[in-house]
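Novice: Structural data only, the sequence is not supplied:
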């Protein structure tokens, strides 16, 4: 899976890491539902950190399409709410 973090770049993340990412995504969803910016910032930091540590950074000239686009760590509750999947799956489907 190719994951883009807005404003940073892309990482290739193996399927084995998706379960951990989904757990962290649930934290992001809870923070947005509670309209809690402080918790959202912390949850996004954990989610993006896991993408960076579990994934392999792709070079800027690697032009593969992203399978998933995540907001940057400075995203607001309003920003993330607009990105959430309308089916209730959060930022990360599955």
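Specialist: Happy to help now that I have it. Since the structure is predicted, the reported quantities are computational estimates derived from the model, not experimental observations.

Novice: Please count neighbours and contacts with C-alpha atoms only from this point.
Specialist: OK.

Novice: Quick check: residue 29 touching residue 85?
Specialist: No. Contact criterion Cα atoms under 8 Å: residue 29 and residue 85 do not qualify, at 10.2 Å.

Novice: So which of those two has more stuff around it?
Specialist: Using other Cα atoms under 10 Å, the more surrounded residue of residue 29 and residue 85 is residue 29, with 22 against 13.

Novice: who's in contact with the more buried one?
Specialist: Counting by Cα atoms under 8 Å, 6 or more residues apart in numbering, residue 29 touches residue 90.

Novice: One more to weigh against that first structure:
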């Protein structure tokens, strides 16, 4: 799966890493639901850090279509809430 982190670039994520990313995504959603900015920020950074860690960075000039777009690390709760789908930021 090709994932774009807004403002950073694209990484390729192995299917085997999706369960871990979905668990972190659920934590981001919970923080948004209760409106806790501090927990939201911590959980969003944990999700993005994990994507960076498990993902293989694609070259900047790569023209691969992104299957998933994640918010930047400085996104607000409202911005991320608007990006949430029925199954969070990461489907599955």
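Specialist: Received, thanks. Computed from a prediction, not measured in an experiment: that's the story for all the values here.

Novice: list the contacts for the residue nearest in space to the middle of structure 2?
Specialist: When Cα atoms, centre = their mean is applied to structure 2, the residue found nearest the centroid is residue 70 (4.1 Å). Contact analysis of residue 70 of structure 2 by Cα under 8 Å, 6+ apart lists 3-6, 89.

Novice: repeat that for 6 Å
Specialist: Applying Cα atoms under 6 Å, 6 or more residues apart in numbering to residue 70 of structure 2 gives the contacts residue 5.

Novice: Now do it against residue 28 of structure 2, distance only.
Specialist: Distance from residue 70 of structure 2 to residue 28 of structure 2, counting by Cα to Cα, to the nearest Å: 12 Å.

Novice: what's the answer for residue 45 of structure 2, then?
Specialist: The spacing between residue 45 of structure 2 and residue 28 of structure 2, counted by Cα to Cα, is 9 Å.

Novice: Looking at these two, which has the bigger crowd around it?
Specialist: residue 28 (25 against 17).

Novice: Am I right that that one falls within a strand?
Specialist: No. Secondary structure assignment (DSSP: H, G, I helix; E, B strand; the rest coil) places residue 28 of structure 2 in helix, not in a strand.

Novice: Now check structure 1 for the residue matching the residue nearest to the centre of structure 2.
Specialist: Matched by TM-score structural alignment, residue 70 of structure 2 corresponds to residue 70 in structure 1.

Novice: where does residue 10 of structure 2 land in three-state SS?
Specialist: Under three-state DSSP, the three-state class of residue 10 of structure 2 is strand.

Novice: give the contact list for it.
Specialist: Contact analysis of residue 10 of structure 2 by Cα under 6 Å, 6+ apart lists 3-4, 58.

Novice: Perfect, that will be all.
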